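1. give me coordinates for this.
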Amino acid sequence: MPYRMRFGADDLLRCRFAISPLWETHQAVYTLLSPERQGYHLPWLRRCREAAAGLDLSPITLLNPVRGYHPDFLCPPPEGPLASFEEELARVRTTGLDVVRRELARSLADTPGAARTSAGRVMLADPGAALRQLTALLEQAWHALLAPDWPRLRALLEADVAFHARRLAEGGLEALFADLHPRLVWSGDTLSITRPGEHCRELGGGGLTLVPSAFSWPEVIGGFEPPWPTTVVYPARGIAGLWATPDADTAEALVRLLGANRAALLTDLAEPASTTALAHRHGLALSSVSAHLSVLRAAGLLTSRRQGHQVLYERTPLGTALVGGADR
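-> Sure thing, here's the model as predicted:
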């Protein structure tokens, strides 16, 4: 039976996107634990193998049933469009202990015998200590596995939001959900996720938050219950090129395709940079750099965002794929 989310009139006006570094950390840990999720992320796994080996993931492994409930308090739906990891983790640390105990018990019950293990008994007997242990582990995982790659991941997620926001503006919810994920089905006033289990929720004016994720692939995640806001986490577009790396042949071909200056700017923009910084680094006039960036952005190879008084540019997943080719 599907998971169903029923929209009212107010909910149709409150469909929004959010990006969550905490969600990416949470899902990256599950990717380490789940071979079926690893296909697109093998270059990342090879690179972070040593850092991952230094993490004791056994507490999260215990709360990772093959089929069943994963504690929502560990990774609550984001409240804003883009909070920092530290802000999101601080929110988790304020979770009420009654919620922690209830969700831990529900998750442990979905893995036969987990609640009777010594670790399971300790979690249930002292949910405050369990909360401290689990949030400390998530913080370690963020710094070891995700923080070094967050600019690249954020660019992928922001490009996905921009694409789907255009779909929503052009064709409404029907167009948005038509290609968001094969298991998402929009019919009338209801969004359904075709998956085992039964869940039905009236949105009740709270709307829906959509969260793109690189590491949730190939799953679409929903079924949040009150007090958590209605949320759907779905695989972001472009993850096939996420971990691409450049080589000499690709660099030469890129120059022939784009010209030397545009190729150099695109290659340089693995990390966010302003027009002024790029002009200084490449010895070009500001007006020339601005014109080149406009062309690259119009072609879908760059994304831009305002930070204070600056506009920062960085590559989209398409731009990364073009620069790097497939990593082998």
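2. from here on, contacts and neighbour counts on C-alpha atoms
-> Noted.
3. for residue 276, see how far away the residue most central in space within the chain is.
-> For the chain, residue 213 is the residue whose C-alpha lies nearest the centre (C-alpha atoms, centre = their mean; 2.7 Å). Per C-alpha to C-alpha, to the nearest Å, residue 213 is found 31 Å from residue 276.
4. could you also give me the structure for this second sequence? I'd like to compare it with the first:
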Amino acid sequence: MASQLRFGEEDFLRCRFAISPLWETQDAVRTLRRPDRHGYHGPWLRRVRAAAGGLDLAPLWLLMPRRGSSPDWLCPPPLGPLTSFADEIAAVRAADPEAARAETARSLACTPGALESARGRAWLADPARMVRELADLLEAAWRVLVAPEWPRLRALLEADVAFHSRRLAEVGLGALLPELDGRLSWDGRTLTLPHGRYARDLGGRGLLLMPSVFCWPDVITGFEAPWQPMLVYPARGIGDLWTEPAGRTPQALVRLLGRNRAAVLTALGEPATTTALAHRLGLAPSSVSDHLTVLKEAGLLTATRHGHQVLYARTPLGTALTAGAARVSSPAPPGSAGRPGCGAG
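-> So this is what the prediction gives:
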């Protein structure tokens, strides 16, 4: 079994990246009941366990069959590259009830007994009420499960988009697509996923490429017409997402730049925004902004705009300075004192 997305000439020019807080919310809900997704997310699961227990997520889980489709109206493709959750949930609330009813019925049919259940019958009898209730539940899930962590999640997702945008410029779309995930294959016209039975001609609409934290380990495609075709893939760096920085800022760098400025430069192992850095370091955004400006003027950082966000990344000089300071600050291994080439004398 395999799924295929078939490209025409115009589709190559209409592929773009996007980030969706609504998608992360829906997949966070899915992750809570998927043990195969728990591996990287243990710290997050422990933090949200008590709060998640106060949510009745059963209605959303009913529309998340292990095999089969969720309704597209419940998590439509994002409207822009950095759409806010408020804009996305407004689009859910504006769903056409009859179209939502048809998609929901198809999803319920994937779970034995769901169509005949009391909840399933009530939804299909009053789809306008169904839209309101499920939108309310998604919004509650966002507030409890995702919003408190969103600065951290957004920083990782934005770093992924920045990295893969550079790769797109370097190697082109055909080479980039298999790089997004090793399970994807490309023959010059067709992108193939090794699961499902989904096939679609993109029809000149292009493909929306979306990194996700909570979709791991899955690669997801779908969205029937008239929805925008979309490919969701695990974002880079998930393995370190919930790990608090273990190392300290090198003292040699602190002496050179000052403690907070050195901390900002050290924290930029992956590109990040001012807000994400401020959240990570516990500093005021205005202070972080000042430090970023000085570091950029010194040639240690670059700044790249993505929509309304600016991502900062180390230059080769910034990386070399950070790595060199770390080596200088590290204690010498036993027996190395006075060894030629180690700075003795």
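5. the stretch 51-200 of structure 2: helices as residue ranges?
-> For the stretch 51-200 of structure 2, the helices defined by DSSP state H, counting those that start in this stretch cover 58-62, 85-93, 97-108, 118-125, 127-141, 150-171, 173-180.
6. out of the ones you listed, flag the one nearest residue 305 of structure 2.
-> Smallest distance to residue 305 of structure 2 across the helices of the stretch 51-200 of structure 2 (C-alpha to C-alpha): 9.4 Å, for helix 150-171.
7. that closest one against structure 1, how far on average?
-> Aligned to structure 1 and superposed, helix 150-171 of structure 2 gives a mean residue distance of 0.8 Å (mean C-alpha distance after the TM-score superposition for structure 1).
8. what residues in structure 1 pair up with that helix?
-> Residues 150-171 of structure 1 are matched to helix 150-171 of structure 2 when aligned by TM-score structural alignment.
9. and stretch 13-22 of structure 2, how far apart are its ends?
-> Start-to-end, stretch 13-22 of structure 2 (C-alpha to C-alpha) is 26 Å.
10. so which bits of it are buried?
-> Neighbour counts over stretch 13-22 of structure 2 (16 or more other C-alpha atoms under 10 Å) mark 15-22 as buried.
11. that stretch corresponds to what range in structure 1?
-> So stretch 13-22 of structure 2 sits over residues 13-22 in structure 1, by TM-score structural alignment.
12. residues making contact with the matching stretch?
-> By C-alpha atoms under 8 Å, 6 or more residues apart in numbering, the surrounding residues in contact with stretch 13-22 of structure 1 are 75, 78, 80-85, 88-89, 142, 150, 154, 157-158, 161, 205-213.
13. residue 205 of structure 2 and residue 11 touch, don't they?
-> Yes: proximity of residue 205 of structure 2 to residue 11 meets the contact threshold set by C-alpha atoms under 8 Å, at 5.9 Å.
14. show me the contacts for residue 186 of structure 2.
-> Listed by C-alpha under 8 Å, 6+ apart, the contact set of residue 186 of structure 2 reads 174, 177-178, 192.
15. swap in 7 Å and give it another go.
-> Counting by C-alpha atoms under 7 Å, 6 or more residues apart in numbering, residue 186 of structure 2 makes contact with 174, 178, 192.
16. show me where structure 1 has its strands.
-> 3-6, 15-17, 184-187, 190-193, 199-202, 208-213, 231-235, 273-274, 302-307, 310-315 (DSSP state E).
17. superpose on structure 2 and give me the mean offset of the third one.
-> Compared with structure 2 after fitting, strand 184-187 of structure 1 has a mean deviation of 1.0 Å; criterion: mean C-alpha distance after the TM-score superposition for structure 1.
18. how far off centre is stretch 141-151 of structure 2?
-> Offset of stretch 141-151 of structure 2 from its chain centre (C-alpha atoms, centre = their mean, to the nearest Å): 13 Å.
19. start to end distance for it?
-> First-to-last residue span, stretch 141-151 of structure 2, C-alpha to C-alpha: 16 Å.
20. next: stretch 85-105 of structure 2.
-> By C-alpha to C-alpha, the extent of stretch 85-105 of structure 2 from end to end equals 26 Å.
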